[in-house]
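S.K.: Mind folding the following:
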Amino acid sequence: MSVQRAVIVGASHAGAQVAASLRQEGWAGEVVLVGDESALPYQRPPLSKDYLAGKSTLAELAIRSAEFYARQEIRLLGATVERIDRSAGRVSLSTGESLGYDKLALCTGARPRRLRVPGAHLAGVHYLRTAADVDLIRATAKPGSRAVVVGGGYVGLETAASLRALGLDVTVLEATERVLERVTAPEVSAFFDRIHREEGVCIQTSALVEALAGDARVREVVLSSGESVPADLVIVGIGIEPNTELAASAGLVIDNGVVIDDRARTSDPDIVAAGDCTSRDIARYGSRVRLECVPSAGEQAKAAAATISGKCREITALPWFWSDQYDVKLQIAGLNTGYDEVVLSGDPNRDRDFTCFYLRQGELIAADCVNRPRDFVFSKRLLTQATQGVGRAELPLVTVSDLGA
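M.R.: Below you'll find the model as predicted:
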């Protein structure tokens, strides 16, 4: 009987976790982890934080050591998968080789959304997704240089904080009326706007980028208002797009990501998927969701490995996220989609610690906890237990008495 082979496409958080979990689940066959970067699989969230600020090395960000992969007999293969032949059970590689599989895991992740304006091709315009991207930014991020960050989401604000730590003059340009508009309540947006301004960042909202100007290198960002913002470097952080082309060309079902079920199965019984490239129905939120976060990637990867190994492990963990900016740690429990009321514990207009609880029809659905780890633990526990009927009158009482707010 021939040895079975599991091939994992994509060597980031999800891919590395699938590989490790396969061995934990008792998979005795081959494990091949295919990635298009030369480094060992590494943590991505610190790229816009400690790695950009020069506080950590790429080796320190490695998810696991080279010795771990060798000991677990996980083969690391540097290549890009260009095609999946489902009928033959083979993948074609950028090296010209092909590789047979019995089970396939797609962990292809996502890529930065591109800024499509004149001048976007100029030198000095950067995106932030890989260590190589950050290395290019750091090469020109000199104290006193003028950096413009396009996009006031989490990655944009984290990048702004790191660049300030390096001594750069930083301007954040956000197209909507407030930073973090798509993901937080106005009170949370106002808080982050305040702390960034206090740290010396210039924030402009309702700022639509019309063009990037310069000779061979970017020198200014031109806004639709006619204003020009001087720039020695530009970092674009306007969201990400899932890498679904490989799955789509193989005929898998796509809907804002590779569609998976609660066991990480795709529309092909021999193919699972995990991470930023996937979307799935979450009954609690009544919608199909694509989660862009490490905890979700890890949870999906563990379910995918169990499925490959012929076991049943459902994806049940609550979505949660975090962001580090200056001395502020934001921890988010749940998804605030569809909230109709917020309850605040603490004063975001004055303090540097508070919690914003999100309610829908009187039920807690999410919480943004700023420097409030106890509130975060409390909120996760409450949401995990799917407690019903937690209303406005109850939350401040619980928070004040139990969490010391």
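S.K.: C-alpha from now on. contacts and neighbour counts both.
M.R.: OK.
S.K.: Neighbours of Ala274, how many?
M.R.: Close neighbours of Ala274, defined as other C-alpha atoms under 10 Å, add up to 35.
S.K.: Give the buried residues for the helix or strand harbouring Leu382.
M.R.: Assigned by DSSP states H and E, Leu382 belongs to helix 373-384. The neighbour-count check on helix 373-384 (16 or more other C-alpha atoms under 10 Å) flags Pro373, Asp375, Phe376, Phe378, Ser379, Lys380, Leu382, Leu383 as buried.
S.K.: structure for this one too, so we can compare:
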Amino acid sequence: MNIVILGAGQAAASLAAKLRGIGHDGGITIIGEEAAFPYQRPPLSKAYLLGDMPLERLTLRADDWWQEQGITMLTGTRATRIDRIAGHIETTAGPVPYDQLALTLGAVPHRLPGQIGGDLGRVHTLRNLDDIAQLRPDLQAGRRLVVIGGGYIGLEAAAVARKLGLDVTLVEAAPRILGRVAAPETADMIRELHRAHGVDIIEGASVNRLLGADRVTSIELADGRSLPADLVVLGIGIAPETGLAADAGLVVDNGIACNARGQTSDPAIWAAGDCASFPWRGQRIRLESVGNAIDMAELVADNMLGAARDYDPKPWFWSDQYDAKLQIAGLNAGYDRTVSRPGEGAQSGSVWYYAQDRLIAVDALNDARAYMVGKRLIEAGRSPDPARVGDPSTPVKELL
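M.R.: Sure, this is the predicted structure:
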């Protein structure tokens, strides 16, 4: 059986390695648009952008590993069409036949439209190695950076820029940072962290347009304010890469729609990672995380070979900003109550999310112990008394 994996990120690498690990001895081909072999993406906006991680540590496998495993790597190759009838993918390197196909296409960052200045020079996104190569020369001490978007990518970019000596202003259109992904209490901790490092955070302010001749020189806000800018980083979210799937007639619903086993509306085509949505606890979700990319890809590999297992993820996430680490367990969607708990050091603490008295998620800033305890409780389906959670005199381990 010839298996083709379209997309060459974390999910692709995990899927291919799992296939070989569980005994698939047929063909495996990975097709990716970038010239590089599969590499980690989270460090791009953190250690790699800062210069603390070399490229060789970013890559997921040594280059010769792929050849040793008999995995064909078609890098620098763009897929143009999935022909489900013929069972092949049309690419810039010619047609690639498949018996089973896995779509691990990832996601693409949102950009500002050209008519409001989104195509000016020194306006950057952070998604791949080329993005970092273009941004790094512009990150010079003393320059004025405006980050548009107060999600994790924007906040991580702001932290790196401050470490490198830039003047940083972050603009968030919503009433507060982290509005879609975290409770106000978590946002308060992160806002305080950034302001302590000199970032000017402007919330509830949308961007009207970017101004400049060939490159950006200022940002005009909708309320009329003008912010000088030598460069801009966009952190305004990502969209799942669904174009090829939609053109091929596959069902798309908040990503490439899969069943609980990772199978799309075509039984010969599967999906995993950022591009894939799946049913989970009565809802259809899509997870943007390394953990999901690995776990879902490995499940798909098992199911391609007949395991018939359903996907039941245990979500976890993290974000590094300055010397602080925010760790997240569970999904907070649908919470109706939060409980805050102080940590043991400065700029540390945790926020515990409940839905109808059930613990569903924990955010922990510089508080690894609270994160681990919360994660174990969520995965075990156990919910400690919120009053005990919020009582700093109760040792966090006793919550178990």
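S.K.: Where does the helix holding Leu382 of structure 1 end up in structure 2?
M.R.: Alignment of helix 373-384 of structure 1 against structure 2: residues 368-379, by TM-score structural alignment.
S.K.: With structure 1 overlaid, how far apart is the matching stretch on average?
M.R.: Averaged over the aligned pairs, stretch 368-379 of structure 2 sits 1.4 Å from structure 1 after superposition, using mean C-alpha distance after the TM-score superposition for structure 1.
S.K.: neighbouring contacts of that stretch?
M.R.: 314, 327-330, 350, 352, 359-364, 383, 396-397, 399-400 (C-alpha atoms under 8 Å, 6 or more residues apart in numbering).
S.K.: Stretch 217-227 of structure 2 now?
M.R.: With contacts defined as C-alpha under 8 Å, 6+ apart, stretch 217-227 of structure 2 is touched by 146, 205-212, 228-231.
S.K.: rerun at 6 Å
M.R.: Ser206, Val207, Asn208, Arg209, Leu210, Leu211, Pro228, Ala229, Asp230 (C-alpha atoms under 6 Å, 6 or more residues apart in numbering).
S.K.: In contact with the fifth one, which residues?
M.R.: The one in question is Leu210 of structure 2. Leu210 of structure 2 makes contact with Ile116, Gly117, Ile219, according to C-alpha under 6 Å, 6+ apart.
S.K.: Which position in structure 1 pairs with the second one?
M.R.: Yep, that's Gly117 of structure 2 we're talking about. Aligned by TM-score structural alignment, Gly117 of structure 2 pairs with Gly119 of structure 1.
S.K.: before we move on, the earlier item: just put the buried residues of helix 373-384 of structure 1 in a markdown table and tack on distance to Glu30 of structure 1.
M.R.: Shown next, in a markdown table, are the buried residues of helix 373-384 of structure 1 (distance: C-alpha to C-alpha, whole Å):
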| residue | distance to Glu30 of structure 1 |
| --- | --- |
| Pro373 | 41 |
| Asp375 | 44 |
| Phe376 | 40 |
| Phe378 | 42 |
| Ser379 | 41 |
| Lys380 | 37 |
| Leu382 | 41 |
| Leu383 | 39 |
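S.K.: so how many other residues sit close to the residue mapped onto Arg215 of structure 2 from structure 1?
M.R.: The alignment partner of Arg215 of structure 2 in structure 1, by TM-score structural alignment, is Arg217. Arg217 of structure 1 has 17 neighbouring residues, counting by other C-alpha under 10 Å.
S.K.: Quick check: Arg217 of structure 1 touching Ala123?
M.R.: Yes: with contact defined as C-alpha atoms under 6 Å, Arg217 of structure 1 counts as touching Ala123 (4.6 Å).
S.K.: Which parts of structure 1 are helices?
M.R.: Assigned by DSSP state H, structure 1 shows helices spanning 13-24, 66-71, 131-140, 154-165, 186-198, 245-249, 294-308, 373-384, 394-403.
S.K.: Find me the equivalent region of the shortest one in structure 2.
M.R.: Residues 243-247 of structure 2 are where helix 245-249 of structure 1 aligns, with TM-score structural alignment as the criterion.
S.K.: residues of that stretch that come out buried?
M.R.: Leu244, Ala245.
S.K.: what's it in contact with?
M.R.: With C-alpha under 6 Å, 6+ apart, stretch 243-247 of structure 2 has no contacts at all.
S.K.: what's the mean distance for that stretch versus structure 1?
M.R.: If you overlay the two and look at stretch 243-247 of structure 2, the average distance to its match in structure 1 is 0.8 Å (mean C-alpha distance after the TM-score superposition for structure 1).
S.K.: where's that stretch relative to the chain centroid, distance-wise?
M.R.: Stretch 243-247 of structure 2 has its C-alpha centroid displaced from the chain centroid by 21 Å (C-alpha atoms, centre = their mean, to the nearest Å).
S.K.: next one: stretch 375-393 of structure 1
M.R.: 24 Å.
S.K.: just stretch 98-112 of structure 1 next, same as before
M.R.: For stretch 98-112 of structure 1, the distance to the chain centre is 19 Å (C-alpha atoms, centre = their mean).
S.K.: Next, the distance between the ends of that stretch.
M.R.: Terminal residues of stretch 98-112 of structure 1 lie 28 Å apart, using C-alpha to C-alpha, to the nearest Å.
S.K.: mind listing what Ala123 of structure 1 touches?
M.R.: Applying C-alpha under 6 Å, 6+ apart, we find Ala123 of structure 1 in contact with Arg217.
S.K.: Return the set of buried residues in stretch 389-399 of structure 2.
M.R.: Neighbour-count burial for stretch 389-399 of structure 2, with 16+ other C-alpha under 10 Å as criterion, is recorded at Val389, Gly390, Val396, Leu399.
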